[in-house]
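Visitor: Any chance you can model this:
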Amino acid sequence: MAIVEGQVRLTLTLLALAAAAAAPAARAGDTACWLDQGVVVVPAEVLGVAGDYIFDTAAPTTLLGDTQAGGAGFAATSLAGQIRIAGLTLETRPVEVARLDLRTGLFPTPIAGVIGADLLKAYVVDVSVSPCRVSIRRPGRAPPFRARAVLPLRWIAGLPTVEASVSDGTRAWRGAFALATGADTAVRLSDAVAQAPGAGKPQELFPYGVLRPKLRALGFAGDLYEGLPAGLIKAPDPALAGQIGAPLLARYRLRFDFPRGRLLIAPAARPRPSGRRSARSGDSSHRAGR
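Guide: Coordinates of the predicted model:
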């Protein structure tokens, strides 16, 4: 397969085996969020460090920046303590200290850390960017959600994934894609199933690089997208085909029903451009109400 931008061709190899800060809402479980550098950001407090945190459903662990940790007097790299987010107070949660400079260097205001999937997986999490809101509720306490599609969630390497398909018009590949509200590229493919032989600097195809070749087609949640900005990732597990990032997820209202292992999807109030949507696939097996 080929993903083309200029002279760069990203070729898939099929495997033989399968930014203004917002204050938290008064109602417990909800907070305003915003898109910054293409990712979802929320206000939170981790181990007493209040600030702006990337909200990343595809980060396996919750992180506190090393600069912020040092300023708060923490010397260890593995910590545990209180986290406050969306009006909720969560006690004795694990937190890793990590250097965030590469990931957050372009942000106009400092990023204190990352809220990850380990913190969220016990909850029902709603994410919408039109307007930008995040809610985190215990099972049985979430309000009704009118879904257009329901997809099964499968955990791979600590990441929630759904099935999606990619194609360059010649061949197609279907596999498990992590859902990454903290990733700034519409779609990235595992370097185990993709190549870029025409790239002069292949490292620029990976996260935090500047190359964004175009993917011919992506099938996700019954929709077909063409011309999406794409890239590569080093997948932490061979079962992971890639990730779908915030620029595409922003087209939807999402409910991550982690306890029940499913993703509920509804149209966003105002669709945001990220590739052009050309057709609806005929796969009705995931329709709500089936």
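Visitor: make it CA atoms for all contacts and neighbour counts henceforth
Guide: Noted.
Visitor: what does stretch 108-116 rub up against?
Guide: Where contact means C-alpha atoms under 8 Å, 6 or more residues apart in numbering, the residues beyond stretch 108-116 that reach it are 19, 49-65, 68, 100, 104.
Visitor: Among these, name the buried ones.
Guide: Neighbour counting by 16 or more other C-alpha atoms under 10 Å classes 49-65, 68, 100, 104 among those as buried.
Visitor: got the contact list for E96?
Guide: Contacts here follow C-alpha under 8 Å, 6+ apart; on that basis E96 touches 61-64, 77-79.
Visitor: do that again at 7 Å, thanks
Guide: 62-64, 77-79 (C-alpha atoms under 7 Å, 6 or more residues apart in numbering).
Visitor: Could you grab the helix/strand/coil label for D118?
Guide: Secondary structure, DSSP: H, G, I helix; E, B strand; the rest coil: D118 is helix.
Visitor: What separation is there between the residue nearest to it when sequence neighbours are not counted and A80?
Guide: Using C-alpha to C-alpha, 6 or more residues apart in numbering and skipping residues adjacent in sequence, the residue nearest D118 is T61, 5.4 Å away. In this view, T61 and A80 are 12 Å apart by C-alpha to C-alpha, to the nearest Å.
Visitor: next structured bit after the helix or strand in which L10 is found?
Guide: Secondary structure assignment for L10, by DSSP states H and E: strand 8-12. Using DSSP H and E, the helix or strand that directly follows strand 8-12 along the chain is strand 30-32.
Visitor: For that following strand, which helices and strands make contact with it?
Guide: Strand 30-32 is packed against strand 132-137, with contacts defined by 3 or more C-alpha pairs under 7 Å, 6 or more residues apart in numbering; DSSP states H and E.
Visitor: So for the strand it packs on, what gets flagged as buried?
Guide: Neighbour-count burial for strand 132-137 [16+ other C-alpha under 10 Å]: 132-137.
Visitor: Between these, which sits nearest A157?
Guide: Of all those, A157 sits closest to I136, with 22.3 Å by C-alpha to C-alpha.
Visitor: check contacts around that closest one.
Guide: 29-30, 86, 123-126.
Visitor: Let's see that with 6 Å instead.
Guide: I136 makes contact with 29, 124-125 under the criterion C-alpha atoms under 6 Å, 6 or more residues apart in numbering.
Visitor: Any of those residues buried? List them.
Guide: Counted by 16+ other C-alpha under 10 Å, the contacts of I136 give 29, 124-125 as buried.
Visitor: okay if I get the buried residues of strand 132-137 as JSON lines plus distance to A199?
Guide: Shown next, in JSON lines, are the buried residues of strand 132-137 (distance: C-alpha to C-alpha, whole Å):
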{"residue": "C132", "distance to A199": "36"}
{"residue": "R133", "distance to A199": "38"}
{"residue": "V134", "distance to A199": "38"}
{"residue": "S135", "distance to A199": "41"}
{"residue": "I136", "distance to A199": "41"}
{"residue": "R137", "distance to A199": "44"}
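Visitor: this one next, for a side-by-side:
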Amino acid sequence: MTRPALALSALLALAATSARGGAAACWFENGVLVVGAEVMGVPGDYILDTATPHTLLAESQAQAAGFAETALTGEVRLAGVASRRVTVAVAALDLRTGALPTPIAGVIGADVLRDYVLDVSFAPCRIALAPAGAASRFRSQTVLPMSWLADRPVVTAAASDGSRTLTGPFALATGGDTAVRLSDAVAAAPGAAKPKELYPYGVLRPRLRALSFAGALSEDLPAGLVKAEDPDLAGEIGAPLLSRFRLRFDFPAGKLLLAEP
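Guide: This is a model prediction of the structure:
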């Protein structure tokens, strides 16, 4: 009788943890947030990117696990939460992960996160994930309205090159590799020798005169371009700028809360 009772208690505890959510250590390097997770039964280090609409599994990891398809449906486990029947794309991620010191198994995207409250602290690096109504108290200095555009969470910000100002929705990218990127529908870098290197994971980092975000003005920021996947999307704010704060993405309530690190 004793052993089955212990096993049942363990299962109940696991179920309770999954219902409440949990926390996980992470690391922040080369401008991206990385966390341990499991996708389609494949454990490893995954980029956590709120601006990637759909979860990805690296092609090499998928092949090693025996998957031949490029579109999979299964479970994603992150910070004590199990999300089932997630559609996962298999993709080559070498360009995105080449600058990181360890193999990356994939990308946890906004599709897994949007039903939860996500807390992110960069130093020390830690995340927490909880259902709406179950998140711990969060003391914030600033609260911004957050909506969705092109399957990405966005807030309003304003970018300036010194003579013109662009105000609009910017995606929040915890896996973005530079402070700010502007849509190539509204911005350019004339005279760039290698225009492709202006895009994510390229080596060129022109400077942006200023960005107004969360009530603060940041000047002379490393910047770049991003493909105009939606004509209304002004750009994205990346982890190097977001890391100045502790963050709460309250996706169900449509709010971004910011606090001092």
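Visitor: Go ahead and confirm E219 of structure 2 touches S212.
Guide: No - E219 of structure 2 lies out of contact with S212 (C-alpha atoms under 6 Å); the separation is 8.8 Å.
Visitor: so which pair among the buried residues of strand 132-137 of structure 1 is furthest apart in space?
Guide: Maximum pairwise distance in these, criterion C-alpha to C-alpha, is 16.9 Å, between C132 and R137.
Visitor: Excluding sequence neighbours, find me the nearest residue to the residue positioned nearest the centre of structure 2.
Guide: Closest to where the C-alpha atoms of structure 2 average out (C-alpha atoms, centre = their mean) is D49, at 1.9 Å. In this structure, D49 of structure 2 finds its nearest non-sequential neighbour in G175, 4.2 Å apart by C-alpha to C-alpha, 6+ apart.
Visitor: Contact partners for G219 of structure 1?
Guide: Contacts of G219 of structure 1 (C-alpha under 6 Å, 6+ apart): 164-165.
Visitor: That one -> structure 2?
Guide: Mapped onto structure 2 by TM-score structural alignment, G219 of structure 1 lines up with S212.
Visitor: Just say helix, strand or coil for its match.
Guide: strand.
Visitor: same check, this time on Q61 of structure 2
Guide: Per three-state DSSP, the secondary structure class of Q61 of structure 2 is helix.
Visitor: what's the counterpart of it in structure 1?
Guide: Using TM-score structural alignment, Q61 of structure 2 pairs with Q68 in structure 1.
Visitor: One more: G238 of structure 2?
Guide: By TM-score structural alignment, G238 of structure 2 lines up with G245.
Visitor: Just give me the neighbour total for its match.
Guide: Neighbourhood size, G245 of structure 1 [other C-alpha atoms under 10 Å]: 26.
Visitor: check contacts around it.
Guide: Taking C-alpha under 6 Å, 6+ apart as the criterion, G245 of structure 1 is in contact with 180-181, 183-187.
Visitor: T17 of structure 2 versus the nearest residue to G21 of structure 2 once chain neighbours are set aside, what's the distance?
Guide: Leaving aside its chain neighbours, G21 of structure 2 sits nearest to A130 (4.3 Å; criterion: C-alpha to C-alpha, 6+ apart). A130 of structure 2 sits 10 Å away from T17 of structure 2, going by C-alpha to C-alpha.
Visitor: quick one: secondary structure of the residue lying closest to S165 of structure 1 once chain neighbours are set aside?
Guide: Spatial nearest neighbour of S165 of structure 1, excluding adjacent residues (C-alpha to C-alpha, 6+ apart): R174 at 4.1 Å. Judged by three-state DSSP, the three-state class of R174 of structure 1 is strand.
Visitor: what residue of structure 2 matches up with R174 of structure 1?
Guide: The alignment partner of R174 of structure 1 in structure 2, by TM-score structural alignment, is T167.
Visitor: I figured that match hits A158, correct?
Guide: Yes - applying C-alpha under 6 Å, one finds T167 of structure 2 in contact with A158, separated by 4.1 Å.
Visitor: Just want to know which of those two has more residues nearby.
Guide: When T167 of structure 2 and A158 are compared for neighbours, A158 comes out ahead with 16 against 13, by other C-alpha under 10 Å.
Visitor: Alignment lookup: C125 of structure 2 to structure 1.
Guide: Using TM-score structural alignment, the partner of C125 of structure 2 in structure 1 is C132.
Visitor: In contact with that match: list those residues for me.
Guide: By C-alpha under 6 Å, 6+ apart, the residues touching C132 of structure 1 are 33-34.
Visitor: 8 Å instead?
Guide: So C132 of structure 1 contacts 32-35 (C-alpha under 8 Å, 6+ apart).
Visitor: Take the residues you listed and write them to JSON lines, including neighbour count and distance to T161 of structure 1.
Guide: Converted to JSON lines, those look like this (neighbours: other C-alpha atoms under 10 Å; distance: C-alpha to C-alpha, whole Å):
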{"residue": "A32", "neighbour count": "20", "distance to T161 of structure 1": "25"}
{"residue": "C33", "neighbour count": "30", "distance to T161 of structure 1": "23"}
{"residue": "W34", "neighbour count": "24", "distance to T161 of structure 1": "23"}
{"residue": "L35", "neighbour count": "21", "distance to T161 of structure 1": "22"}
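Visitor: Let me know the closest of those residues to P143 of structure 1.
Guide: In terms of C-alpha to C-alpha, no member of those lies closer to P143 of structure 1 than A32, at 17.1 Å.
Visitor: just checking, the closest one touches S130?
Guide: No - the criterion here is C-alpha atoms under 8 Å, and A32 of structure 1 misses it with S130 at 10.8 Å.
Visitor: Matching P152 of structure 1 against structure 2, which residue comes up?
Guide: Using TM-score structural alignment, the partner of P152 of structure 1 in structure 2 is P145.
Visitor: Hmm, its match is touching G254, no?
Guide: Yes - the criterion here is C-alpha under 8 Å, and P145 of structure 2 meets it with G254 at 6.0 Å.
Visitor: ok, these two, which is more surrounded?
Guide: Neighbour totals were compared for P145 of structure 2 and G254, and G254 leads with 17 against 13 (other C-alpha under 10 Å).
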